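Trainee: Build me a structure from this.
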Amino acid sequence: MALLCWVTMISWHTTAQQKTLRDTHTQGLTDSLTVWVFLAVDCPISQKYISELRRMDSVYTAHKLRVRGIVPGKINPNEVKTFVDEYAIKFPVSIDRDFTDVRRFHATITPEAILVDRQGQILYQGAIDNWFFDLGKYRQRVTEHYLQDAIDAALQGKTPTVRKTEAVGCIIQTP
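Mentor: Next comes the predicted model:
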């Protein structure tokens, strides 16, 4: 049975100054940026952001940006497939059964986005934008596009102005 879920192999390197990430599926593709997004199939805020993530995946594909979803926990792959189908997700979504990626990124919330550059440096981590400012509380109009601004800066060869924000959403329950 072919699932839209795939297992991602990641190697994490720590230097004295920065953490880097290398996705073994894209090694050698030095012309790409990757957005890793932690998602939960049952998190209403994750669900609400899928259309924005689909838009980014579509708009930035020409710029060699890759969006990758990560669903943490011991979830049934069929639940993830249903989620992917229901929300018409075109980007790959993997399951992080043992919370390896959660620990590597120090992710605590879904949705939480991490932008990684061509060399594996984390350029941005946190909220996608400022639509939600607390659980169940959101703005009528987004005024800060944190992830999009970080992507745009990286595509121009610049360091993003905002490197870290606090994501708002559902807590990732780790063992």
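Trainee: hey, let's count contacts and neighbours off CA atoms from now on
Mentor: Will do.
Trainee: Against Val168, how distant is Lys137?
Mentor: In this view, Lys137 and Val168 are 10 Å apart by CA to CA, to the nearest Å.
Trainee: out of the two, which sits in the more crowded spot?
Mentor: Set Lys137 next to Val168 and count neighbours by other CA atoms under 10 Å: Val168 wins out with 25 against 10.
Trainee: Let's check: the centremost residue of this protein is which one?
Mentor: Geometric centre of the chain, nearest residue: Val37, 1.5 Å, by CA atoms, centre = their mean.
Trainee: check contacts around it.
Mentor: By CA atoms under 8 Å, 6 or more residues apart in numbering, the residues touching Val37 are 67-70, 110-114.
Trainee: structure for this one too, so we can compare:
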Amino acid sequence: MKTQMRFILPLFIMALLSLSSSWVLAESETTDTVKLHDIKGNTVEVPTGSSDKITVLCFLGTECPLARLYGPRLETLSQKYAKDARFYAINSNMHDSLEEFAAYAEAHKLKFPCVKDYENKLADRMGAERTPEVIVLDRAGKVRYQGRIDDQYLPGIVKPEPTRSDLKIALEELVSGKEVSTPETKAVGCLIGKVFPEEITTDITYTKEIAPILQTHCVECHRQGEIGPFV
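Mentor: The predicted model follows:
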């Protein structure tokens, strides 16, 4: 019996090690898609890796003035590059409901998939921080551009027309087989309202600390549906 145990015990330990290794591999595996629900309740697989087309991830918020201004512009670009690129509108704001995002998509006539990123998992994976912000992946799944859509709206500056259309230029260069000349720009807009991994406890209140700041710096210039100054 003791002789049998000497042979069985090592085999048992090896089996456990093999099983634990498979668990580690399973936890560290990455997929080429993220499954999210669209505004119609359907499951949409959003590419985060290789795909048959260029992938354009557009992070948008329903209340952000810039996101409202750029909605129609993104729809125009999605139609222009429909042959080579696939656009996705992504809402990662914890304070935006699916119904509100559906109303946003309808108001701006967005025809490409509009999905809700609950718990901002996709935004965190891709490093998105603002709305609007776009991330362009080539067919191999490599991030080739990230940042603003164009330069019409900059901190403290509003141009009549953009002088550089960064997203359009990046798409043109990718479609032509070129390297993206400017792979990163600073996105200007509202911060994504993210879910924090841990509960934050603070004595700060909206009435005492936040409201006075808004009254002093924002209310005078900011109007519903319009753009205010950004800092």
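Trainee: Post the TM-score for the overlay when you can.
Mentor: Overlay of the two chains. TM-score (TM-score structural alignment, normalised by the length of the first structure): 0.83; 157 aligned residues with a CA RMSD of 1.9 Å.
Trainee: quick revisit: now for the residue nearest to the centre of the first structure: what does it line up with in the second structure?
Mentor: Correspondence of Val37 of the first structure to the second structure, assessed by TM-score structural alignment: Cys58.
Trainee: before we move on, what about Val102 of the first structure?
Mentor: By TM-score structural alignment, Val102 of the first structure lines up with Ala123.
Trainee: now, which of the contacts of Val37 of the first structure lie within strands?
Mentor: Mapping the contacts of Val37 of the first structure onto strands (DSSP state E) picks out 67-70, 110, 112-114.
Trainee: can you pick the most crowded of those?
Mentor: Within these, neighbour counts (other CA under 10 Å) peak at Ala113, which reaches 30 neighbours.
Trainee: what helix or strand is the residue nearest to that one when sequence neighbours are not counted on?
Mentor: With sequence-adjacent residues excluded and distances taken as CA to CA, 6 or more residues apart in numbering, Ala113 of the first structure is closest to Val37, at 4.3 Å. Per DSSP states H and E, Val37 of the first structure falls inside strand 33-38.
Trainee: That strand vs the second structure, mean deviation?
Mentor: In the superposition with the second structure, the average deviation recorded for strand 33-38 of the first structure is 0.6 Å (mean CA distance after the TM-score superposition for the first structure).
Trainee: average offset between the biggest helix by length in the first structure and the second structure?
Mentor: Assignment by DSSP state H gives helix 44-60 as the longest helix of the first structure. Once fitted to the second structure, helix 44-60 of the first structure is off its aligned match by 0.6 Å on average (mean CA distance after the TM-score superposition for the first structure).
Trainee: other SSEs contacting that helix?
Mentor: Under the contact definition 3 or more CA pairs under 8 Å, 6 or more residues apart in numbering; DSSP states H and E, helix 44-60 of the first structure sits against strand 65-72.
Trainee: how about the strand it packs on, which residues of the second structure does it hit?
Mentor: Aligned using TM-score structural alignment, strand 65-72 of the first structure spans residues 85-92 in the second structure.
Trainee: Run through who's touching that stretch.
Mentor: 46, 53-61, 78, 101, 112-120, 122-123, 192-194.
Trainee: cool, and stretch 36-55 of the second structure?
Mentor: Applying CA under 8 Å, 6+ apart, the external contacts of stretch 36-55 of the second structure come out as 31-35, 84-88, 98-99, 101-102, 113-117, 136-142.
Trainee: and the residues you listed, which are buried?
Mentor: Taking 16 or more other CA atoms under 10 Å as the criterion, what is buried in the contacts of stretch 36-55 of the second structure is 34, 85-88, 98, 101-102, 113-117, 136-139, 141.
Trainee: so Ile122 of the first structure touches Leu115, yeah?
Mentor: Yes - contact criterion CA atoms under 8 Å: Ile122 of the first structure and Leu115 qualify, at 5.9 Å.
Trainee: quick one, what contacts Pro92 of the first structure?
Mentor: 4-6, 67-69.
Trainee: What of Val102 of the first structure?
Mentor: Applying CA under 8 Å, 6+ apart to Val102 of the first structure gives the contacts 72, 96, 108.
Trainee: Asn130 of the first structure now?
Mentor: Contacts of Asn130 of the first structure by CA under 8 Å, 6+ apart are 139, 142-146.
Trainee: Then Leu66 of the second structure?
Mentor: 131-132, 189-190, 227.
Trainee: Can you list which of those carry over to the first structure?
Mentor: Shared with the first structure under both residues aligned by TM-score structural alignment, their matches' CA atoms under 8 Å, the contacts from the contacts of Leu66 of the second structure are 131-132, 189-190.
Trainee: and Pro160 of the second structure, what pairs with it in the first structure?
Mentor: By TM-score structural alignment, Pro160 of the second structure lines up with Gln140.
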